[in-house]
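**Student:** Return atomic coordinates for the entry below.
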Amino acid sequence: METAEEVDLVQLNIPQAAQFARIEELWPEFGHSLQVLAASDGGGMAWRTVDGIEYLTRYTRQDGKQKVKSLGRRTPETEAIFEQFESTVLKARRVRRELREDVLMSCKLAKAYGVARLHGRLAETLDWLWYTGASSRLSVFGGTALLAYESGSGILAPAALIKDQHLQFVARTEDLETLNLAEIAEACDVDNEGATWKYDDDRYLIRTKRERRLLAEVFLPTYFVRRLDGDAHLELKAMLRGPGAKGLTFSRDTRPIELTALDPSAYAIAAHCMRDDELWAERAAFACSLVRHRWPDDFDLVQETILDADPDVRWARLRGP
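**Tutor:** The predicted structure is shown next:
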């Protein structure tokens, strides 16, 4: 089997591992604060006394002008509204303020130690998908997905394998309404050129409208499983639709980015299906070694069968993208 060949795995050095550990310590609070603030409309809230009566007042800004809105007299209901605002928005602002410098320092050190390797343009799209929750419908694929495994495995992904000209994803559903390609295309259109998508052989190609530049590929699970039979078909389909593996990485422009990638086992098998392409063969071999030697869950019997089988005998070999 081509993927049976052992691949030399390069362990993260102490400073690199320390930055991953630090950002993982900070991220639950810091990342949550970013999402809370992104979902709020800004502004403030305070009690205002008019003729001896307290009113809960909401302050926001629109078009550079302050807007003031009364939410009503002080009652148990308005007190609950104010407490909710304090425990969410105000708390998120405090957390962001208190942790921002620590997060930035960790990102700068990660860049200095060589583990901030995600291109800023790709990071912008992935960040948007995380903010909007669209990452719950997609798993990152391609070379970028290998960055999601570094912290959990303690292994540095080879530089030659992580380079992506555009993003690749595997959808967790074939239902287009659930997938919401319009939102994904908007996230990919970081230069606001306008983006459109087109179906092509069990995947969607997202391109800029004018220059037709490829921004992303969204593979449907059927792209990988359509030529598999029986248990192999069901196993890989379930793996591709699974929740994936979350991992933190660093962008070149010194930001922490949360990735939701295919589980490494699913990645290894999907890459193995595309191994007619030399780059994918190398990615498959790396992912197989990673799973077998540095990931908590090894391949099960059915998964090993898929990897061991001769595709020219059991099913037609899948082409790469």
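
**Student:** CA atoms for contacts and neighbours, from now on please.
**Tutor:** Noted.

**Student:** Just give the number of residues close to Gly230.
**Tutor:** 7 (other Cα atoms under 10 Å).

**Student:** residues in contact with it?
**Tutor:** Gly230 makes no contacts at all, as judged by Cα atoms under 8 Å, 6 or more residues apart in numbering.

**Student:** Please apply the same query to Asp297.
**Tutor:** Contact analysis of Asp297 by Cα under 8 Å, 6+ apart lists Val291.

**Student:** could you redo the last one with a cut-off of 10 Å?
**Tutor:** 263-265, 291 (Cα atoms under 10 Å, 6 or more residues apart in numbering).

**Student:** Please pick the buried ones from those residues.
**Tutor:** 263-265, 291 (16 or more other Cα atoms under 10 Å).

**Student:** Alongside the first, I'd like the structure of this one:
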Amino acid sequence: MTREQRRLVETMRSTTFDYSALARSRDGFGGGMQWLKVKKFEYLTRYRRDPITGEQKATSIGRRSPETEAIYDRFITGRADLDRQMGALRPELAEQARMAKALRLSRAPSEIGDVARAIGLSEMIDHITIIGEAAVYTYECEMAALFPREILPDDGMDLLVAGVHPTDVIDELIAVLRRARIEVQRARLSRDKAAVELKTDEGLSIRLYTISTLENLVDQYAEVTSYGAEAVRWALDQPVMRSILIDRNGRAALAAVLEPRAYCMLRFMALDVEEMSLIRREASSELTAAVVKLVHERWTEPFAEDHVQTIGPLQDALGEDGIPSAPRM
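**Tutor:** Got it, this is the predicted structure:
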């Protein structure tokens, strides 16, 4: 990235983190409160619309009293304060989006950006991590470098979600997406039967994994290379990091992603255990090798020597001397 691009990305990062935090706090004020008169008494009622069924549900908090009046005042004041702060940031976000397009930082497909943004503006950001190739858009922003556009992915999102089975969070995720006006349908199990798949109306495929389903894939990988499987287990133990991606409309989205070295380990495993066409495998291999080179040149921590020695494709991507080979393109 140029100095101007780097400066804008850092500004967008700060604004997006701030706005996303406000939006998550604003979720707690969803729906509203009102006083309802029943016979001769007034009762404070909290109402919300169920994001899945669309039905409005109301709960009585209690008869009018100094305590319920204080609850009502805190609710109205807190919601108004958050709305004011978010409103103040929206012009900045719009201006930054315009500048991002002008500086050619608009990279991720808009469908991916919309899904990532919906998750990043909700509490689901604490429970969902992008683990597939869509994560490369965040690594561009995190390491201030741009991949060649022709190798960038655009065919789906792989998400690591909380729960024992991917179906555990489907309803919550669908609700978050529908609030952002993204309609999704449940699709079939993926071919590898490790993930549950959702499809948006725009045709974006979203595959959901959990730690337990990934561990099943690691067990399959261990049959190919036991030491490589240990490297993947190391990868899954690494802390999740948060960064931003910028979509083709220039809009930033907060996203939780794997540490980039961990991402590379997971992608090398996927190349060995997932079913994919030859064309898809070549494209994925090339993209993973490009991320390896970027990590080697710009990430704060180097690849561990034992990981390099135990994962053949990682060693190939780095070369015999631990230096990335020249890109094929």
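
**Student:** Got a TM-score for the two of them?
**Tutor:** Between these two chains, after superposing, the TM-score reads 0.72 (TM-score structural alignment, normalised by the length of structure 1); 285 aligned residues with a Cα RMSD of 3.9 Å.

**Student:** Provide the aligned range in structure 1 for stretch 259-266 of structure 2.
**Tutor:** Taken onto structure 1 by TM-score structural alignment, stretch 259-266 of structure 2 occupies residues 263-270 there.

**Student:** nope, stretch 6-14 of structure 2 is what I meant
**Tutor:** The alignment places stretch 6-14 of structure 2 over residues 17-25 of structure 1 (TM-score structural alignment).

**Student:** average distance between the matching stretch and structure 2?
**Tutor:** Mean deviation of stretch 17-25 of structure 1 relative to structure 2 after superposition (mean Cα distance after the TM-score superposition for structure 1): 1.4 Å.

**Student:** Next, the contact list for the aligned partner of His119 of structure 1 in structure 2, please.
**Tutor:** His119 of structure 1 maps onto Pro109 of structure 2 when the alignment is built from TM-score structural alignment. Residues near Pro109 of structure 2 by Cα under 10 Å, 6+ apart: 134, 137, 152-156, 204, 246-249.

**Student:** Could you do Leu104 of structure 1 as well?
**Tutor:** The contact partners of Leu104 of structure 1, by Cα under 10 Å, 6+ apart, come to 23, 110, 254-256.

**Student:** Which one (most neighbours) among these?
**Tutor:** Ala110 (27 neighbours).

**Student:** any idea how far the residue mapped onto it from structure 2 lies from Thr11 of structure 2?
**Tutor:** Aligned counterpart of Ala110 of structure 1 in structure 2: Ala100 (TM-score structural alignment). Distance, Ala100 of structure 2 to Thr11 of structure 2, using Cα to Cα, to the nearest Å: 11 Å.

**Student:** overlap in contacts of those two?
**Tutor:** Joint contacts of Ala100 of structure 2 and Thr11 (Cα under 10 Å, 6+ apart) are Gln5.

**Student:** any idea how far Thr125 of structure 1 is from the counterpart of Glu183 of structure 2 in structure 1?
**Tutor:** The equivalent of Glu183 of structure 2 in structure 1 is Asn192 (alignment by TM-score structural alignment). Between Asn192 of structure 1 and Thr125 of structure 1 the computed distance is 12 Å (Cα to Cα).

**Student:** What residues of stretch 205-224 of structure 1 count as buried?
**Tutor:** For stretch 205-224 of structure 1, burial by neighbour count (16+ other Cα under 10 Å) applies to 205-208, 214-224.

**Student:** Check stretch 194-208 of structure 1 too.
**Tutor:** So for stretch 194-208 of structure 1, counting by 16+ other Cα under 10 Å, buried means 195-197, 203-208.

**Student:** Which of those sits closest to Trp280 of structure 1?
**Tutor:** Checking the buried residues of stretch 194-208 of structure 1 against Trp280 of structure 1 with Cα to Cα, the nearest one is Arg203 at 17.3 Å.

**Student:** Setting aside sequence neighbours, what's the nearest residue to the closest one?
**Tutor:** Nearest in space to Arg203 of structure 1, with sequence neighbours left out and distances taken as Cα to Cα, 6 or more residues apart in numbering, is Phe219 at 4.2 Å.

**Student:** And the helices in the stretch 101-250 of structure 1?
**Tutor:** For the stretch 101-250 of structure 1, the helices defined by DSSP state H, counting those that start in this stretch occupy 120-132, 150-153, 159-162, 176-179, 181-188, 222-225, 230-240.

**Student:** Just the buried ones out of the contacts of Pro109 of structure 2, please.
**Tutor:** Buried among these (16+ other Cα under 10 Å): 134, 137, 152-153, 156, 204, 246-249.

**Student:** May I see the residues you listed organised as a markdown table, with distance to Asp73 of structure 2 added?
**Tutor:** Formatted as a markdown table, the buried ones among the contacts of Pro109 of structure 2 follow (distance: Cα to Cα, whole Å):
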| residue | distance to Asp73 of structure 2 |
| --- | --- |
| Ala134 | 43 |
| Tyr137 | 43 |
| Leu152 | 50 |
| Pro153 | 48 |
| Gly156 | 45 |
| Leu204 | 43 |
| Ile246 | 38 |
| Asp247 | 39 |
| Arg248 | 41 |
| Asn249 | 39 |
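
**Student:** In strands only, show me those residues.
**Tutor:** Assigned to strands by DSSP state E, the following of the buried ones among the contacts of Pro109 of structure 2 qualify: Ile246.
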